[in-house]
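[1] Mind looking at a prediction? Sequence and model below.
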Amino acid sequence: MPLILFNKPFQVLCQFSPQEGRESLADYLAIPNIYPAGRLDADSEGLMLLTDDGKLQHKIAHPDHKEAKTYLVQVDGVVDAAALARLQAPLDLGDFVTKPCKAVQIAEPAWLWPRNPPIRARADKPTSWIAITLEEGKNRQVRRMTAAVGLPTLRLMRSSIGAFSLATHPLMPGEFVEVEAEALRVGG
């Protein structure tokens, strides 16, 4: 089966089993026997990969295969060179030290959909956008990284996984498309 690219909406759970009062993947994907290859927190949005191939799912999600993942992050505050340097270097988060990564300040993406509910806007408190590319993915890692450098995350959206990107596969939240898995870098 081809791989499923899915744009997970904000507050949707990364599971198919229902939870009262919460939307899950089952509310968007009526494809039998597929499973997510990696997760996003309910308060994160963006690109997910799903497949019915257990070996492929493991390869995509396993850290040894190092599929780069890029996150677009709206942070509370103004990004400066020192914060970017700290994000890029190994960063001690208490229970682990991050691997070096790529972090660059960006303009708010023109193609980005509005979030529902919207991010609060305060005239006296500016926000900034950062693109962070990781080859690891610990629980709430990006949020913890930005907080550690004094820039709390307001909005977090995964824009790409390996060769797959919402820039080249434009999907609105809740939409999905099937693609061929051969574009993934993971080995046999």
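    That came in fine, so what should we check first? Model, not experiment: these values are computed from the prediction.

[2] rest of the way, CA atoms for contacts and neighbours
    OK.

[3] these two touch, right, residue 52 and residue 35?
    Yes. Because the distance of 6.1 Å satisfies Cα atoms under 8 Å, residue 52 is recorded as touching residue 35.

[4] just the strands in the protein please.
    Listed in chain order, the strands found in the chain under DSSP state E are 3-8, 35-36, 45-51, 69-76, 102-106, 127-134, 153-161, 164-165, 176-179.

[5] now these as TSV including distance to residue 28 and mean neighbour count?
    Supplementary listing: the strands of the chain in TSV, determined by distance: least, Cα to Cα, whole Å; neighbours: other Cα atoms under 10 Å:
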stretch	distance to residue 28	mean neighbour count
strand 3-8	9	25
strand 35-36	13	21
strand 45-51	12	24
strand 69-76	22	22
strand 102-106	30	17
strand 127-134	27	21
strand 153-161	18	22
strand 164-165	19	19
strand 176-179	9	16
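
[6] for comparison:
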Amino acid sequence: METFKTNHRHFIIYKPYGYLSQFYSNSKQQKSKNFLGELHDFPEGIMAIGRLDEKSEGLLLLTTDGKMSDFVNSQKVEKEYYAQVDGAISEDAIKQLKTGVEIGFEGRKYKTKPCKAFKLEVIPDLPLRKQKIRDDRHGPTSWVSVTLNEGKFRQVRKMTSAVGFPTLRLVRVRVGKTVTGNMKTGDVVEVQDFCVRD
């Protein structure tokens, strides 16, 4: 079991929709944006381990330990996402997600690595999102779990689009053995250590 316990400080947060995975901005163009620093008085040197894009929600690990950040960002640690997709996702689409699909990354075509994916038969019990998701009057939606060891920019969104089911809502629910559990949007929990790998 890979556990990190140091004199560094570690936090688990539930990133809200509409927040950037950074703490402040020097850019005038981003003055109207929301940043993680608004959620808590974090210590100097804090960094997000990986990122969630502005429209994505859920589990984000923060640390002052660069070595631990590098380890979690490596391909040794699983990250699980729940994606609400447009349409009733097919078994064929799930199979494609599992085996790998071609997406765009840094201006090139990239074949994603095999991953775990399955349809969620029950709508997951997640915190309500402030911005409304379109309802079923505009057609059916479905939920899928996708677990990756890699983490290219907007990867899950690109993967579901590649198989014909664009993502409407994306929530990261697990990193290694760390889960959101009963956390609510915007929650910040300081922890003594992270357990991220068996």
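    Received the coordinates, thanks. Predicted, not measured: the structure shown is a model, and the values here were computed from it.

[7] Distance-wise, check the residue of structure 1 most remote from its centre relative to residue 114 of structure 1.
    Distance from the C-alpha centroid of structure 1, by Cα atoms, centre = their mean, peaks at residue 124 (28.3 Å). Noted for residue 124 of structure 1: a distance of 21 Å to residue 114 of structure 1, by Cα to Cα, to the nearest Å.

[8] for residue 125 of structure 1, same thing?
    20 Å.

[9] Please apply the same query to residue 134 of structure 1.
    Separation of residue 134 of structure 1 from residue 114 of structure 1 (Cα to Cα) stands at 25 Å.

[10] what do you get for residue 183 of structure 1?
    Noted for residue 183 of structure 1: a distance of 29 Å to residue 114 of structure 1, by Cα to Cα.

[11] cool, and residue 27 of structure 1?
    Taken as Cα to Cα, the spacing of residue 27 of structure 1 relative to residue 114 of structure 1 amounts to 20 Å.

[12] For the two, indicate the residue with more neighbours.
    Here residue 27 of structure 1 and residue 114 are compared on neighbour count by other Cα atoms under 10 Å; more neighbours surround residue 27, at 14 against 9.

[13] Which residue is the nearest non-sequential neighbour of the counterpart of that one in structure 2?
    Correspondence of residue 27 of structure 1 to structure 2, assessed by TM-score structural alignment: residue 38. Take residue 38 of structure 2 and drop its neighbours on the chain: the residue closest to it by Cα to Cα, 6 or more residues apart in numbering is residue 23, 7.8 Å away.

[14] Kindly state which residue of structure 1 is aligned to the one you found.
    In structure 1, the residue matched to residue 23 of structure 2 (TM-score structural alignment) is residue 16.

[15] Wait, its match touches residue 22, no?
    No. Here residue 16 of structure 1 does not reach residue 22: they are 11.2 Å apart, not a contact under Cα under 8 Å.

[16] What separation is there between the residue positioned nearest the centre of structure 1 and residue 31 of structure 1?
    Within structure 1, one residue has its C-alpha closest to the average C-alpha position: by Cα atoms, centre = their mean, that is residue 158, at 2.6 Å. As for residue 158 of structure 1, its distance to residue 31 of structure 1 is 22 Å (criterion: Cα to Cα).
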